[in-house]
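Novice: Sharing a model that was predicted from the sequence below.
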Amino acid sequence: MGVASRRKAEELILEGRVVVNGKTAVLGMKADPERDHIRVDGKLLRGSEPKVYIILNKPPGVLTTLEDTEGRPTVQQLLGKLRFRVYPVGRLDFNSEGLLLLTNDGDLAYRIIHPSHKIPKTYLVKIKGVIEEKDLSKLRKGIRLDDGMTAPAKIKRVRAPRAEKNSWLEVTIYEGRKRQIRRMFERVGHTVLKLKRIRIDGLGLGELKTGQWRYLDEVEVKKLKKGLKM
């Protein structure tokens, strides 16, 4: 593992202090610091491979994972074969779409995901029915879900065709719980019909079409890191 003898490494694993690609390591698990995200007591082991940053416009009906035992479509299939292994930063559920970052930079991924850094993620949301202002106020202040109170959110209405009997909203949250936005609106009686992430901090989709991806350029990476205070 690069930080200890084999015996010491086994002790660390048995004590649950080693995490590989977000999962607690077990004896016999294979991992390579050059390709995998390995943390010991929360500290990332650094490999020598160059850091790679990819932005993908995820379509609905695709899993935010690299493989699936049930054979469902994954983002890995959209990326094809890459020279370096990258991992999704956070999640977009199966039916959601939009901006997804993938990288082998564990520090950057951690800063985006962890709620203590309060990185804004902005979504375009279509909900069933016309939501009342009092319910928007509740969501903006924070609302209690099964896993606790949500942090305050920014929500503004987006103008929709007059004939449409649904609501379009732009929602910015600063945490990333599982199905958080869908659960927030369900809590006030509205079903989410469409959910698309359009920005992470200052990084937007731009002209990237659904299903397409590209590498971030040096300027974009520097701007992203500046926002993350790296």
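Specialist: Okay, I see it. In this text the structure is predicted, and so the values were computed from the model without any measurement.
Novice: For the rest of this, base every contact and every neighbour count on C-alpha atoms.
Specialist: Will do.
Novice: can you tell me which residues contact the residue nearest in space to the middle of the chain?
Specialist: Nearest to the mean C-alpha position of the chain, counting by CA atoms, centre = their mean, stands residue 90 at 2.1 Å. When the contact criterion is CA atoms under 8 Å, 6 or more residues apart in numbering, the partners of residue 90 are 109, 112, 113, 176.
Novice: Relative to residue 143, how far out is the third one?
Specialist: Put plainly, it is residue 113. 20 Å (CA to CA, to the nearest Å).
Novice: Check the last one too.
Specialist: When distance is defined by CA to CA, residue 176 is 14 Å away from residue 143.
Novice: same check, this time on residue 203
Specialist: 27 Å.
Novice: wait, doesn't residue 87 sit right on residue 110?
Specialist: No. The criterion here is CA atoms under 8 Å, and residue 87 misses it with residue 110 at 11.6 Å.
Novice: another one to put next to it:
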Amino acid sequence: MKIRLQKRIADSGHCSRRKAEVLMTEGKVKVNGEVVTTLGTKVNEKAKIEVDGKKISFPKVQITVALNKPAEYISSKFDPNNPKTIMDLLPKELQLLKPAGRLDKDSEGLMILSSDGALIQKLTHPKHEHTKTYEIIIKGYAKDKDLAILTKGKIKLDGYTLNPMEFRIIKTLKDRKTLVEIKLNEGRNRQIRRVMDSIGFPVIYLQRTAIGQFDLGDLDKGDHKILTDADIKNALS
């Protein structure tokens, strides 16, 4: 069975399908030693594919894990300016997995990592609009009327009008703090923190508890679990 070259590259986890298309048009992709620039070119599973001179490898079995990222760990595989990365939390055999999205250094909670490029695309591409759920602690005693603006779809960030968000005040805490659940279907850089700052309720704690139907469950901070095919199928259904 033959599939489109850009999809084959994305399925390897090397990059997104769109990025693969860019690499192809730039002449950086070879199939069986020949440069391929035509989008839509189809290849079989045995084709030798190179990107930027490096052979693309394909895992025989796709692996996907859920990780409960602690604060202070960055979501990148490597950063010379940050000694703690999420890869430090995984055994060596899982350190080639790629994250489906990110959490900033100060935040914690659910991350999905996978060798399945197609799954990563499904979880990260805006067209799929997977709802992400967070629990945050904010400074100040907030009431529903104080946070109602979040649901209006009128807040702008970097010149972009954000989609409406859902919120639920869980409870008030001592020292003038409030625990709130936030749901959104996009994920701009530090979106929740910046939005809450802009309406006068700075975030002092942020945890992602779910990505679509994938949830944190009872996964301890810093731990991971391998997801079964059934887990993934149920979460995407």
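Specialist: Nice, I can see it. This is a predicted model, so every value here is computed, not measured.
Novice: For the two chains, what TM-score is obtained?
Specialist: Here the TM-score for the pair of chains, by TM-score structural alignment, normalised by the length of the first structure, is 0.78; 200 aligned residues with a CA RMSD of 2.5 Å.
Novice: how about residue 33 of the first structure, secondary structure?
Specialist: coil (DSSP: H, G, I helix; E, B strand; the rest coil).
Novice: give me the number of residues near the residue lying closest to it once chain neighbours are set aside?
Specialist: Counting by CA to CA, 6 or more residues apart in numbering, the nearest residue to residue 33 of the first structure once its immediate chain neighbours are dropped is residue 47, at 5.2 Å. For residue 47 of the first structure, the neighbour count with other CA atoms under 10 Å is 16.
Novice: Surely residue 47 of the first structure is in contact with residue 39?
Specialist: No. Residue 47 of the first structure lies out of contact with residue 39 (CA under 8 Å); the separation is 11.7 Å.
Novice: what's the counterpart of residue 224 of the first structure in the second structure?
Specialist: Using TM-score structural alignment, the equivalent of residue 224 of the first structure in the second structure is residue 235.
Novice: In contact with the closest residue to its match other than its chain neighbours: list those residues for me.
Specialist: Spatial nearest neighbour of residue 235 of the second structure, excluding adjacent residues (CA to CA, 6+ apart): residue 213 at 4.5 Å. Residues near residue 213 of the second structure by CA under 8 Å, 6+ apart: 234, 235, 236.
Novice: Next, the mean deviation of the one helix or strand the first one maps to compared to the first structure.
Specialist: Going back to what we said before, that points to residue 234 of the second structure. Assigned by DSSP states H and E, residue 234 of the second structure belongs to helix 229-236. Compared with the first structure after the fit, helix 229-236 of the second structure shows a mean deviation of 1.8 Å (mean CA distance after the TM-score superposition for the first structure).
Novice: ok, residues contacting that helix?
Specialist: With CA under 8 Å, 6+ apart as the test, helix 229-236 of the second structure has contacts from 212, 213, 214.
Novice: Arrange the residues you listed in CSV, one row each, with secondary structure as further columns.
Specialist: Below are those laid out as CSV (three-state DSSP):
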residue, secondary structure
212, coil
213, coil
214, strand
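Novice: of residue 87 and residue 110 of the first structure, who's got more company?
Specialist: The residue with more neighbours, out of residue 87 of the first structure and residue 110, is residue 87; 22 against 13, by other CA under 10 Å.
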